[in-house]
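Undergrad: sharing a model prediction with you, sequence too.
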Amino acid sequence: MQYLLMLYSDQSAWGRMSSSDQERGVAAYRAYTQALKEAGVWVGSNRLQDTETATTVRLVDGKSQVLDGPYVDSKEQLGGYYLIEASDLDAALGWASRCPGASHGTIEVRPVWPVPGSTSA
């Protein structure tokens, strides 16, 4: 089954880090991604740009409203994700606990709803 690991953290923290701390952070995520790939569970991953680049779309009375910025303001923002293939929730939680983001933010683990007839789930 596929699980989405959503990485939430304070996006402003990165800019307050020293360059050596940033380098260590990047190295930790590279090592984590490599471990996922070597275990054969990695499906995909991406880092997201800051929330200032977000655009929100919703329908109100049948008309599209497009707004700049994220849907909600919060202390932690969605900064990236990993899509993994795991045997069960416990295995997915194990991978989430190893994610570098768990030490400075929150990792939300959610099973992907399989699409009937899809070959990717």
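TA: Yep, it's here.

Undergrad: only C-alpha atoms for contact and neighbour calcs from this point on.
TA: OK.

Undergrad: pull the longest helix from this protein.
TA: Of all segments of type helix in the chain, defined using DSSP state H, the longest is helix 19-39.

Undergrad: which parts of the helix or strand that it is followed by are buried?
TA: Next helix or strand after helix 19-39 toward the C-terminus (DSSP states H and E): strand 42-47. Neighbour-count burial for strand 42-47 flags residue 42 (criterion: 16 or more other CA atoms under 10 Å).

Undergrad: another one to put next to it:
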Amino acid sequence: MRAKENNKLIGNVYFQQQEPKEFLTWEISYVFNPEYYGKGYATEACKRVLKYGFEQLGAHRVIGKCNPKNTPSWRLLERLLMRMEGHFKKPAFFGKSNQGKPIWHDAYQYSILAGEFLSIRMTKIT
């Protein structure tokens, strides 16, 4: 995503179909430049990706995961009307220690179904 005022790249939204493909489940995630936090860019981009996923790709379900310590991230998922499904203990890592060992972290998982997104609730997020 690029900022309208200067065309600067400010973030990225990832949208990937999960296996098995016949379950029609996709995962959404995002990374944005901290300089642009709190300005609504991530919310706007994710809304459009969800709309595309449900309306064009025929997704049945979209999941989103985040670090529980990243409050703005899980609040974004909640603004998208996704519901928390679980708190997973150390399922992933994003970095390694100086000794090369993974630094594991917990994750929240959220989801939304096509019927929920396309229902009257959708008017609240698009």
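TA: Okay, I see it. In this text, all values refer to a predicted model and were calculated from it rather than measured experimentally.

Undergrad: any idea what the TM-score is?
TA: The TM-score (TM-score structural alignment, normalised by the length of structure 1) is 0.34; 67 aligned residues with a CA RMSD of 4.3 Å.

Undergrad: hang on, the earlier thing: next, the angle from the longest helix of structure 1 to strand 42-47.
TA: 160 degrees (axes from the mean of the first three to the mean of the last three CA atoms, to 10 degrees).

Undergrad: show me what helix 19-39 of structure 1 is packed against.
TA: Helices and strands touching helix 19-39 of structure 1, by 3 or more CA pairs under 8 Å, 6 or more residues apart in numbering; DSSP states H and E: there are none.

Undergrad: which parts of that helix are buried?
TA: Going by 16+ other CA under 10 Å, helix 19-39 of structure 1 has these buried residues: 25, 32-33, 36.

Undergrad: the lengthiest strand in structure 2: what's the following helix or strand?
TA: Ranked by number of residues, the top strand in structure 2 under DSSP state E is strand 83-96. Later in the chain than strand 83-96 of structure 2, the nearest helix or strand by DSSP H and E is strand 102-113.

Undergrad: which parts of the helix or strand that comes right after that next one are buried?
TA: Toward the C-terminus, strand 102-113 of structure 2 is succeeded by helix 114-118 as the next helix or strand (DSSP H and E). Within helix 114-118 of structure 2, the residues scored as buried using 16+ other CA under 10 Å are 114, 117.

Undergrad: what packs against helix 114-118 of structure 2?
TA: Right, helix 114-118 of structure 2 is packed against helix 41-55 by 3+ CA pairs under 8 Å, 6+ apart.

Undergrad: got the angle between the helix it packs on and strand 102-113?
TA: Taking the same axes, to 10 degrees, one finds that helix 41-55 of structure 2 is oriented at 60 degrees with respect to strand 102-113.

Undergrad: beyond helix 41-55 of structure 2, next helix or strand please.
TA: Sequence-wise, the next helix or strand downstream of helix 41-55 of structure 2 (DSSP H and E) is strand 61-66.

Undergrad: now do that next one and strand 83-96, the angle between them.
TA: Interaxial angle, strand 61-66 of structure 2 versus strand 83-96 (the same axes, to 10 degrees): 50 degrees.

Undergrad: next, the buried residues of the helix or strand that strand 61-66 of structure 2 is followed by.
TA: Counting by DSSP H and E, the element after strand 61-66 of structure 2 in chain order, helix or strand, is helix 71-79. Going by neighbour count (16+ other CA under 10 Å), the buried part of helix 71-79 of structure 2 is 73-74, 77.

Undergrad: again, but for stretch 103-121 of structure 2
TA: Buried, per 16+ other CA under 10 Å, within stretch 103-121 of structure 2: 105-114, 117.
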